[in-house]
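Peer 1: prediction below, plus the sequence it came from.
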Amino acid sequence: MNRLSPEARQWLEATGYRVSDESLWLAALTHGSTGEKRDYQRLEFLGDRVLGLAIADWLYEQSDAPEGKLSQRLNALVSREMCAQIAREIGLAPHIRISKQALADGGRDSDNILGDVMESLLGAHFLEQGFAPTRDLVHQLWRHELEGGAGLRKHPKSALQEWAAGNQRKPPEYEVTDRSGPDHAARFTVRVKVHKVGEAEGVAGSKGEAEKAAAKAFMERYS
């Protein structure tokens, strides 16, 4: 099968994607658990870079902020968590092609899978339409976050690092205390400790996001 379902094609085009080679878009929606020869991994690699450049281009044009502030916003706007949020907003999940086992394990609600497929679709769009139309599509899909406050606040890990230094404490220490679930729907529990202050935990679908959640919880509790 090298053709999209009518529902998937209709959804893609209604969302703003321009579809030509259906086999390319089929791969973009296919998770490796299906065992099919082509899945989204290579397209996700490409789409990740396209997304980063599209967001960086918008930030540079719309703001005269210094490099550090631009990087702070960029990192938030292209994060796996943000990509998954956009995927949920546009109704991507039902169109992801995954195995029955991955589906039973909650794969269609996994930040990792949703974020990856979001990027793979941008990769497919870039290959068919080029950068400028894909950049415009990113600006359309991310408009609310771009024009809102996403990324304006300092990353929780950076905020905690600076808080510890400002209070003459040792740097925060992060430790993965639990990992559960299959690879495509993993859940990480991370504990962060600051010597002679306290500790807090965070849980998320990736180690990085769990560290972020733990840092945020720590700051809310002790700062």
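Peer 2: Okay, I see it.
Peer 1: C-alpha only now, for contacts and for neighbours.
Peer 2: OK.
Peer 1: chain center to the strand or helix carrying residue 211: distance?
Peer 2: In the assignment (DSSP states H and E), residue 211 maps to helix 207-222. Here the centre of mass of C-alpha atoms in helix 207-222, compared against the chain's by CA atoms, centre = their mean, to the nearest Å, lies 18 Å away.
Peer 1: residue 219 - how many residues pack around it?
Peer 2: For residue 219, the tally of surrounding residues (other CA atoms under 10 Å) stands at 17.
Peer 1: contact partners for it?
Peer 2: Listed by CA atoms under 8 Å, 6 or more residues apart in numbering, the contact partners of residue 219 are 156, 160.
Peer 1: 7 Å - rerun?
Peer 2: Residues near residue 219 by CA atoms under 7 Å, 6 or more residues apart in numbering: residue 160.
Peer 1: that one and residue 121: what is the separation?
Peer 2: Residue 219 sits 36 Å away from residue 121, going by CA to CA, to the nearest Å.
Peer 1: repeat for residue 15
Peer 2: Computed with CA to CA, the distance linking residue 15 and residue 121 is 11 Å.
Peer 1: what's the longest helix in this protein?
Peer 2: For the chain, the helix reaching the highest residue count under DSSP state H is reported as helix 41-62.
Peer 1: show me what it is packed against.
Peer 2: Helix 41-62 makes packing contacts with helix 67-77, helix 111-129 when contacts are defined by 3 or more CA pairs under 7 Å, 6 or more residues apart in numbering; DSSP states H and E.
Peer 1: which stretch among those helices comes nearest residue 91?
Peer 2: Judged by CA to CA, the one of the helices and strands packed on helix 41-62 that comes nearest to residue 91 is helix 111-129, at 10.3 Å.
Peer 1: putting a second one here so we can go through both:
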Amino acid sequence: MSQRGKGHGKLEARLGYKFADPELLNRALTHSSAISPARRVAQSYQRLEFLGDRVLGLVVADMLYRRLPKATEGDLSRSLNALVRKETCAAVARDLDIGPDLNLGDSEARTGGAEKDAILGDVMEAVIGAIYIDGGLGPAYELVERLFGGHVNESGTERADAKTTLQEWAQGRGLEPPAYVEIDRTGPDHAPEFTIAIKLSGYSELTATGPSKKLAEHKAAEAFLVRERVWQAAS
């Protein structure tokens, strides 16, 4: 059996969430192949995956409703399906490097279970379910919006990525690409808050904060585009 133990502090840091009950996270990372048949319901991620799938759907639906005020019901449904599908969940799990933390049976470990979309997607949903049980909807909502928000533009209805749009806008005016500078970091390691300044020649500096550098940079670029009336503010 490939059993990593119950210490997942580094993964908690990447998640930006520290569990009050670490066993919930351990269960969310445990594939049924690592558990005897009699204990699979209680000790594998299956039930947490069921719950996390529903939490993910709710949060993504709310996020799309707020971000895409002009989208039709059909547009929203297509975006929702793209964001909650197993491939997207697996991509988010890979971004978090969840694979090494998985508890897999020997056979599943030998056949590359830690890299399979089906398993990684299920585990990502289970982790969301575990956070919902451990901390409630607030932390689960923050996690989903932070980790899945960057994939909204891949769903087919969101406007282009803010950083890409800003760079193209600057180049169209003969300017150097904008610089993103970290000017502050606060909070504990498991829940950091980054402040990023965006600097572009001829324009006043603008800052934004976020739980990761990537998200703070995106928020700064979006705010810059809104300020310069390249984009309209989201309703």
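Peer 2: Yes, it's here. From a predicted model like this one, the values you see are computed outputs, not experimental measurements.
Peer 1: and the TM-score between them?
Peer 2: The TM-score (TM-score structural alignment, normalised by the length of the first structure) is 0.63; 149 aligned residues with a CA RMSD of 1.7 Å.
Peer 1: from residue 39 of the second structure, how far out is the most centrally placed residue in the second structure?
Peer 2: Nearest to the geometric centre of the second structure sits residue 147, at 1.1 Å (CA atoms, centre = their mean). Residue 147 of the second structure is 31 Å from residue 39 of the second structure, where distance means CA to CA.
Peer 1: residue 111 of the second structure now?
Peer 2: Distance check for residue 111 of the second structure against residue 39 of the second structure: by CA to CA, it reads 23 Å.
Peer 1: mind listing the helices in the second structure by residue range?
Peer 2: With helices called from DSSP H, the second structure shows them at 9-15, 22-28, 40-43, 46-67, 73-84, 86-95, 106-110, 117-135, 137-148, 162-172, 213-227.
Peer 1: got these as JSON lines, with distance to residue 34 of the second structure columns?
Peer 2: Output for the helices of the second structure, formatted as JSON lines (distance: least, CA to CA, whole Å):
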{"stretch": "helix 9-15", "distance to residue 34 of the second structure": "20"}
{"stretch": "helix 22-28", "distance to residue 34 of the second structure": "11"}
{"stretch": "helix 40-43", "distance to residue 34 of the second structure": "9"}
{"stretch": "helix 46-67", "distance to residue 34 of the second structure": "12"}
{"stretch": "helix 73-84", "distance to residue 34 of the second structure": "26"}
{"stretch": "helix 86-95", "distance to residue 34 of the second structure": "19"}
{"stretch": "helix 106-110", "distance to residue 34 of the second structure": "8"}
{"stretch": "helix 117-135", "distance to residue 34 of the second structure": "13"}
{"stretch": "helix 137-148", "distance to residue 34 of the second structure": "26"}
{"stretch": "helix 162-172", "distance to residue 34 of the second structure": "42"}
{"stretch": "helix 213-227", "distance to residue 34 of the second structure": "35"}
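Peer 1: can you tell which of those helices is closest to residue 185 of the second structure?
Peer 2: Between residue 185 of the second structure and these, the shortest separation by CA to CA is 9.5 Å, and it involves helix 213-227.
Peer 1: find me the equivalent region of the closest one in the first structure.
Peer 2: Counting by TM-score structural alignment, helix 213-227 of the second structure lines up with no residues of the first structure.
Peer 1: show me what that helix is packed up against.
Peer 2: Based on contacts counted as 3+ CA pairs under 7 Å, 6+ apart, the elements that helix 213-227 of the second structure packs against are helix 162-172, strand 193-200, strand 203-210.
Peer 1: that one vs helix 162-172, what angle?
Peer 2: Going by axes from the mean of the first three to the mean of the last three CA atoms, to 10 degrees, helix 213-227 of the second structure is angled at 50 degrees with respect to helix 162-172.
Peer 1: how distant is helix 213-227 of the second structure from the center of its chain?
Peer 2: 17 Å.
Peer 1: swap in stretch 67-81 of the second structure?
Peer 2: What separates the centre of stretch 67-81 of the second structure from the centre of its chain is 19 Å, taken as CA atoms, centre = their mean.
Peer 1: also stretch 192-202 of the first structure?
Peer 2: Here stretch 192-202 of the first structure shows a centroid-to-chain-centroid distance of 26 Å under the convention CA atoms, centre = their mean.
Peer 1: endpoint to endpoint, it covers what distance?
Peer 2: 8 Å.
Peer 1: whereabouts in the second structure does it align?
Peer 2: Under TM-score structural alignment, stretch 192-202 of the first structure corresponds to no residues of the second structure.
Peer 1: for residue 199 of the second structure, find the nearest of the helices of the second structure.
Peer 2: Across the helices of the second structure, closest to residue 199 of the second structure is helix 213-227 (CA to CA), at 9.9 Å.
Peer 1: may I see the buried residues of that closest one?
Peer 2: Buried residues in helix 213-227 of the second structure, defined by neighbour count with 16 or more other CA atoms under 10 Å: 213, 215-225.
Peer 1: trace residue 67 of the second structure over to the first structure, please.
Peer 2: The equivalent of residue 67 of the second structure in the first structure is residue 62 (alignment by TM-score structural alignment).
Peer 1: burial count for its match?
Peer 2: Burial measure for residue 62 of the first structure: 11 neighbouring residues, criterion other CA under 10 Å.
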